[in-house]
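Asks: Below is the sequence, then the predicted model.
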Amino acid sequence: MKEYRVEGLSCANCTLEMEKEIRSLKHGDTATLSYNSGKLRLDDNVSLEDVQRILRKDGAFLANPPVRPHSHDGHVQEEHSHEGHSHEDHEHRHGTTRRIVGLLAASTVLYLVALLAGEELAKSTEIVLYAIAAILSGHTTFLKGLKNLFRLKFNIDTLMTIALVGAASIGDWKEATLVAILFGLNELLEGMGMEKARKSMETLLQVAPKEAIKLEDGKEIVVPIDRLRAGDLVVVKPGGKIPSDGTVVHGRSSVNEAAVTGEPLPVDKAAGEPVFGGSVNNEGVLQVRIEKAYRDSSLAKIVHLVQEAQETKTPTELFINKFAKYYTPFIILVAVLVIVLPPLLLGGDWNHWLYEGLAVLIVGCPCALILSSPIALVSGITRNARNGILIKGGVFLELLGKLDTLAFDKTGTLTKGEPHVEKTVVYDKERFFEVAGAIERNSSHPLAQAVMKEVERQGLEIADADEIRTITGRGISATYRGKTYWLGNEKSLEHLTLPDRVQADIQSLKEQGLTLVLVGDADRVLGMFGIADQVREESRAVVAELHRIGIRRTVMLTGDHAKSAEKVAKAVGVSEYAANLLPEDKAARVQALASDGVAGMIGDGINDAPALASAQIGIAMGKGTDSAIETADVVLMQNHLGKLPEAIRIGRQVNRVIRFNLGVALGLKLLALLLTIPGWLTLWMAILSDMGATVFVTLVSLTILIQPKKKAG
């Protein structure tokens, strides 16, 4: 398969027709043409001459050369091909637009001359002026419609051709010309609207760097980004883009990561800290060791996913396309009945009702209907991507807008996933911290690290413990300064009879939802740490905001014990919680939630994979980790929940706009059709109802791209 950019796609319905024609070519049965993204995928064996012929009939053309779609290095090739031919394609596209505008302008001038000087001109001269004006603005529609008519293929061009020929045949040249001009203007505005949405998406995707400064034997060499490999050392100068994911090895600077995370504030970076490809280095010079070839970087995956998201069709789009297939023949039938029944049954004037029938045909143009969804979806996907929120397809954007139940993982999602000592109970101050530090200082366990942070605060000089032995399910035993000690949960001190005071302290810490780490020797308990996972600062505000925007159930799912789960649930304000769950239990709970509405699951994309996969919509967070991007339907590229309500709001706005657009498109057409009952519908009213609906739904859809200004303070 090869992928091509197609320039000049100005009509959603025409794009569907072109796709059908291309699929009828030899080897073309797998071809796809996306109006949303302007991309054509073709089998290598399809004749490009035949494809160009089909496209040029509608004023579209292939932008060469092709790229291999979604291959590992495809994005880079696509960017290079775009760079190499952007000027030529730009000129071609704008040349086509200028030609259309010029023809419409000439048609309008001729129309006005004929209209204003009509009484002073001979009838034949007046007709010639109208005819030339109609031909200038409507000749492409007429030629396509005539071919379709001979093939009994009824689409928008066929309907307009019948209407134009019919109006001219009954001597209504003035209205026939006005219809041709308005229809040409309508197609131009429709194309410009979709082009605006595509341009917004293209601007977003142009954040990818093209070249890198590679260090080889101490020399700086500029290389194309696709030549970088893991382990290469690159120099990133102030204002330059970091070429791929890596680690800073030398230098200090602030880095703008908005291209990946959507966060506008720069992040300070120094040696040893990770950086994302596509991030912009603000001031200092950084040396970065590349850890991934660009094709495997977070930014490349974002670009790939956003491109794919444009091309997926939602259930709403599929329904509209299917509806349009039956809608057009239905309109033709209604037009025939309008022409025939009143003269036959009510003695009406044949010429008048032929005129009314032609007007009904124009009302039947399905442009506004088909356009009511794609621009809104592309705008929603683009705006979310700007915010660092990846939506893997229009279908998931629609679902996000319908979400009413949201399940959360606890650790790493509502909490930071970084245990800290919240409380200490000390019975032997001289030995408690020293022994704990000696045993835990070389451990990488998260609980051990929390203990060590607390021990380091005491400022003690600590030696290593000896004979460290792990006791499965209990803790550790070790020798320190010639004496044996135990560290772990209550079971690690089963050799002791605990005094009432110690038992009371243990119970108290447990009731507070803390995880216990006890330290003791052969005779007594020295003290205990009460460890908790710190709740994220934004969690409570985010959960409250989700409830405020209409998420009726928020559920926390965790494998932690009930007391700890209860404590976090109360702290963040979720509606309900479930504790002691295995991964498969979480998945079952999420499936149960889906039976009562549209349910989503949000987790870190690693240990929550079964639950994310089971949800109607899986949402992962975690600054672009590979597992997060691959597992979920929606990815929050930040390492927090702050932008989740905004993503849901955008999904709801998109759904509202699509419903509104459908209502406007169908409503204006219905209103126009009702005017046929008393015989008041005119050709110019019909074209204005279709044109008005098309332009209106386009403008309304583009409002989704507008980012609301944040209130001060």
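Replies: Received it, and whenever you're ready, just let me know what you need. For clarity, every value in this text was computed on a predicted model and none was experimentally measured.
Asks: contacts and neighbour counts: CA atoms only from here.
Replies: Fine.
Asks: Give me the buried positions along stretch 141-157.
Replies: Neighbour-count burial for stretch 141-157 flags 141-142, 144-146, 148-149, 154-157 (criterion: 16 or more other C-alpha atoms under 10 Å).
Asks: now that stretch, how far from the chain's geometric center?
Replies: Put simply, stretch 141-157 sits 37 Å off its chain's centre (C-alpha atoms, centre = their mean, to the nearest Å).
Asks: same question, stretch 47-62
Replies: Remark: stretch 47-62 is offset 30 Å from the chain centroid, using C-alpha atoms, centre = their mean.
Asks: Mind listing what's buried along that stretch?
Replies: Buried residues in stretch 47-62, counting neighbours by 16+ other C-alpha under 10 Å, are found at 51, 54-55, 58-62.
Asks: Can I get those residues in JSON lines including distance to residue 340 and secondary structure?
Replies: Formatted as JSON lines, the buried residues of stretch 47-62 follow (distance: C-alpha to C-alpha, whole Å; DSSP: H, G, I helix; E, B strand; the rest coil):
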{"residue": "51", "distance to residue 340": "41", "secondary structure": "helix"}
{"residue": "54", "distance to residue 340": "36", "secondary structure": "helix"}
{"residue": "55", "distance to residue 340": "37", "secondary structure": "helix"}
{"residue": "58", "distance to residue 340": "33", "secondary structure": "coil"}
{"residue": "59", "distance to residue 340": "36", "secondary structure": "coil"}
{"residue": "60", "distance to residue 340": "39", "secondary structure": "coil"}
{"residue": "61", "distance to residue 340": "42", "secondary structure": "strand"}
{"residue": "62", "distance to residue 340": "45", "secondary structure": "strand"}
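Asks: and the comparison structure, right after this:
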Amino acid sequence: MANKTQFIGETKHSCNDSCCSESSAALTQPEIPSCSCCSPEDSPTDADRNHTGHLDEEADAIEEHCDCCSHPAAPATAKSDISVNNFTITGLDCGDCAIKLEKGLRKQEGILDVKVNFATAKMKVTHNHTIIQAAEIAKIVSSFGYKASLINAINQQSQFHKSVFTVSGLDCGDCANKLEKHLSTLTGVHSANVNFAAAKLTVEHATTDSAIIQAVSQVGYKAEMNTQSIQHAKIQEEWWNNPKTQATIGSGIILAISMILDWLAIGDIFIVPLYVLAAIIGGYSTAKSGFYSMRSLTFDMNFLMTVAVIGAFAIGEWGEGATVAFLFSFGNTLQTYTMDKTRQSIRALMELAPAEALVVRNGLEQKLPVEEIVIGDHIIVKPGERIAMDGIVKNGTSAVNQATITGESLPVEKTIGDGVYAGTVNEHGALEIEVTKIATDSTLAKIMHLVEEAQSQKAPSQQFVDLFAKYYTPAVLAIAAGIMVVPWLLFNQPFSPWFYKGLVLLVISCPCALVISTPVSIVSAIGNSSRNGVLIKGGAYLEQMGTIRAIAFDKTGTLTHGHPRVTDIISINSSQEDVLTTAASIEKWSEHPLAVAIVEKSAGLTLRSVTNFKALVGLGAQADINSQTIFIGNPRLFEDLGLDLSPYQKQITDLQQQGKTLMLLGTQDNLHGMIAVADTLRENSKDALVQLREAGIKHIAMLTGDNRQVAGSIAKELNIDTLYSELLPQDKVATINELLTNYQNVAMVGDGVNDAPAMAASTIGVAMGVAGSDTALETADIALMSDDLGKLAYVIKLSNKTLSIIKQNISFSIIVKVIFVILTFTGIANLWLAVFADTGSSILVTLNGMRLMRKIN
């Protein structure tokens, strides 16, 4: 397997001295820890985990290797062999002791992951119970000088389930990271993922949902089940009614009054209480969250700001303390508003499908909630209404606006037998629709689910951000603490100025703008693509699409329509209409694809009565019309009949060289005409490939199982760089591997079903026309809901734009932090300016990321 599957099949690790032992720890999916010979920092990344979903069925065949010896590690652990044990640890004296215990246990054979929570004195161990038992783990802990008491044992396969919550009260991206870490250490929690940009919390756990909600509330936030998110979203739209917003306004008014009185030199006895009141009103929610943060030992921005305000008051800087509280509250209010705008793209999807539909049961029409409507029910959709359920038109004709699903700009004509999707708009004409999917299984519901999952995944660029934040914040905190006390203790410097500088460093130690710089961009871009009929499964795929330099297309159904169409009608001893009418009259009795194409072309013509129809296997067919036997078939049929085709040989050869299948019509003595049939190009295929080259694609290949003559004519018309014909599915995989060798990053575009192996072997698998196809939606990394190939160039441009904005955000965030660290030491930066820079930069990167919500030209 190449490229894509290298994330799980060819992962390289840096090794320590214990690397080359034959008893390397078994590795496993779904939670991929480091191997026994590697440090935790070298473990597979989130991006790697994202890729493991491609070929779950091949996971057992995949091995990991070490750089130093290239020996394969133990084969992947079966899910049934994985257990998670929770222990209470006695004797832990410091956080560093907890870290050392983690590292020591990770080196033991059979232990897959260890998390020690020093604050709660709890330890969670994921292990292969066929190699090491819980009692053995407790014994190993005792060898480190601690005591481990087993709380409970959870079998991963049977007990864990996933819950999704909407979280309110998160003020910054770093707060989200700290909440995630806090939840991950709780008993019964296997994994927790907090997506600040989407305000979503996903927890895989073996406890109750109410326990998770309570755990979230204990650190100062509010969580509710995701089923309440629509109502919650509508409440949040009235931002001016938000208590935090009102508190910010009140704090600002009192602060302004205080400053005016201060300027007028009114006595401190009046001014100081007003400053304190402004700080209390503006900083109450911040202090409350800071308290919860301190209690759980997750020192987030709220805690640091609270310390800064109290510290400023302690050294008599009343005005600056109140200003810090107000500016931080004001910044959070603005950031909440801008982030809410970003999240609106998904909320808009949620509100597309009506909550009720007009159902016909027992001859009576009644309004029912969509949850009560079952497969097989018939619903009535009037002009101008949104369709509530996926289904098939049983009566009526209309034009349906499918832009919400496929991104098509023009309405699509629908008649009896055509499929329709929930959330689309019936433009004119009433439709009676037979429901084919329940509400929770509709195409729109699947899109919403996949988009939310995509937005929760961390992109590769986020790994750099997390790594930077991991070291930056503790480093600055340590420097701040040193500045506060070292000059005073060791160099006899005045306390207040250095303590003040330490407070400034505290304010700028939290990398909020940096942490949010990537997710807000990813959320905006994925929301943009979903509104334009393109489903991107995650930030990793969005970023990778911008690195693609070669694209391989399947031919049939991708570049072409996927079924034969009549391209030429040549009359010889008759009119074109007569040739088509006669041919269709015979072919309507055949089920051959070529016959179907001819009958479709004759729509609207009056066909003739035929008798004695007979299929001629491998040649064509014959039937009697008006007592005369008429033949239709390939040139060989007429050669066998003894007809001289030499006068028509040039026309026959020219059409065949164009990759068309030729059917001749006539009697045993005379040729009446010829009909050419071919799988024709999609109307926009040629333009789409031109746009791809303009977007930076260097090489375009076509992969097909068709013969070279037919495929060659299409490749020539489209100016394809390389044609690979007469390929079996395994040949397509080999071809993708060859392209990967030459171009490193390759996308494979197909139908998402037949091309699944080749798509899995490529860097990015793109399926097109997947609306209504559950299999294709699940298979592809990127899914085009319609058959518009022009969306590919749009996705590449969107990816490039996203990468550019992410780089801008990260660079800007780091530069601001570095500048303010320098300004602090020079004495130029003060508290309120530091708060302004911190919250201001967060808002600026958010607004910059939101630019991706606009249409990409």
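Replies: Looks like it arrived, so ask away. What you see is a predicted model, and the numbers here were worked out from it, not measured in a lab.
Asks: Among the buried residues of stretch 141-157 of structure 1, which lie within helices?
Replies: Counting by DSSP state H, the part of those found in helices is 141-142, 144-146, 148-149, 156-157.
Asks: and of the residues you listed, the nearest to residue 388 of structure 1?
Replies: residue 156 (39.2 Å; C-alpha to C-alpha).
Asks: quick one: contacts for the closest one?
Replies: By C-alpha atoms under 8 Å, 6 or more residues apart in numbering, the contact list for residue 156 of structure 1 reads 13, 145, 365-367.
Asks: again, only using 10 Å
Replies: 13-14, 141, 144-145, 148, 328, 361-362, 364-367 (C-alpha atoms under 10 Å, 6 or more residues apart in numbering).
Asks: do residue 392 of structure 1 as well
Replies: 302, 304-310, 312, 381, 629, 632-635.
Asks: Can you flag which of these belong to helices?
Replies: Among these, the members found in helices (DSSP H) are 302, 304-310, 381, 629.
Asks: got a winner among those for most neighbours?
Replies: Neighbours here mean other C-alpha atoms under 10 Å. Within these, the largest count is held by residue 381, at 29 neighbours.
Asks: Give me the nearest residue to that one, chain neighbours excluded.
Replies: Once flanking residues are discounted, residue 381 of structure 1 sits nearest to residue 391: 6.3 Å by C-alpha to C-alpha, 6 or more residues apart in numbering.
Asks: Just to confirm, what residue in structure 2 is aligned with that neighbour?
Replies: Under the alignment (TM-score structural alignment), residue 391 of structure 1 pairs with residue 536 in structure 2.
Asks: where do the strands sit along the stretch 551-700 of structure 1?
Replies: For the stretch 551-700 of structure 1, applying DSSP state E, counting those that start in this stretch gives strands covering 553-557, 576-578, 599-603, 617-621, 634-636.
Asks: I'd like to know which of the ones you listed lies nearest to residue 279 of structure 1.
Replies: strand 634-636 (16.7 Å).
Asks: Tell me the one of the buried residues of stretch 141-157 of structure 1 nearest residue 336 of structure 1?
Replies: When these are compared for distance to residue 336 of structure 1 (C-alpha to C-alpha), residue 154 wins out at 13.9 Å.
Asks: For residue 733 of structure 2, see how far away residue 304 of structure 2 is.
Replies: Using C-alpha to C-alpha, to the nearest Å, residue 304 of structure 2 is found at 54 Å from residue 733 of structure 2.
Asks: swap in residue 746 of structure 2?
Replies: According to C-alpha to C-alpha, residue 746 of structure 2 stands 12 Å off from residue 733 of structure 2.
Asks: How about residue 249 of structure 2?
Replies: From residue 249 of structure 2 over to residue 733 of structure 2 the distance is 62 Å, taken as C-alpha to C-alpha.
Asks: quick one, which of these two is more surrounded?
Replies: Ranked by neighbour count (other C-alpha under 10 Å), residue 249 of structure 2 and residue 733 place residue 733 first, with 22 against 19.
Asks: The more buried one maps to what in structure 1?
Replies: Match for residue 733 of structure 2 (TM-score structural alignment): residue 587.
Asks: Chain neighbours aside, what residue packs nearest to that match?
Replies: Spatial nearest neighbour of residue 587 of structure 1, excluding adjacent residues (C-alpha to C-alpha, 6+ apart): residue 611 at 4.0 Å.
Asks: My read is that that neighbour contacts residue 583, right?
Replies: Yes. At 7.1 Å, residue 611 of structure 1 counts as touching residue 583 under the criterion of C-alpha atoms under 10 Å.
Asks: Between the two, tell me which one has more neighbours.
Replies: A count of neighbours by other C-alpha under 10 Å puts residue 611 above the other of residue 611 of structure 1 and residue 583, at 28 against 16.
Asks: What's the match for the more buried one in structure 2?
Replies: Alignment note (TM-score structural alignment): residue 611 of structure 1 maps to residue 758 of structure 2.
Asks: Then residue 666 of structure 1?
Replies: By TM-score structural alignment, residue 666 of structure 1 lines up with residue 814.
Asks: ok so, going back, is it possible to get JSON lines of the buried residues of stretch 141-157 of structure 1 that adds distance to residue 404 of structure 1?
Replies: Putting these into JSON lines (distance: C-alpha to C-alpha, whole Å) gives the following:
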{"residue": "141", "distance to residue 404 of structure 1": "46"}
{"residue": "142", "distance to residue 404 of structure 1": "49"}
{"residue": "144", "distance to residue 404 of structure 1": "47"}
{"residue": "145", "distance to residue 404 of structure 1": "47"}
{"residue": "146", "distance to residue 404 of structure 1": "51"}
{"residue": "148", "distance to residue 404 of structure 1": "47"}
{"residue": "149", "distance to residue 404 of structure 1": "49"}
{"residue": "154", "distance to residue 404 of structure 1": "42"}
{"residue": "155", "distance to residue 404 of structure 1": "40"}
{"residue": "156", "distance to residue 404 of structure 1": "39"}
{"residue": "157", "distance to residue 404 of structure 1": "43"}
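Asks: now, which of those residues sits nearest residue 375 of structure 1?
Replies: Checking those against residue 375 of structure 1 by C-alpha to C-alpha gives residue 156 as the nearest, at 19.6 Å.
Asks: Mind telling me what the closest one corresponds to in structure 2?
Replies: Alignment note (TM-score structural alignment): residue 156 of structure 1 maps to residue 301 of structure 2.
Asks: Looking at the contacts of residue 392 of structure 1, which one is closest to residue 292 of structure 1?
Replies: Among these, residue 302 lies closest to residue 292 of structure 1 (C-alpha to C-alpha), at 14.6 Å.
Asks: And residue 470 of structure 1, how close does it get to residue 520 of structure 1?
Replies: Separation of residue 470 of structure 1 from residue 520 of structure 1 (C-alpha to C-alpha) stands at 15 Å.
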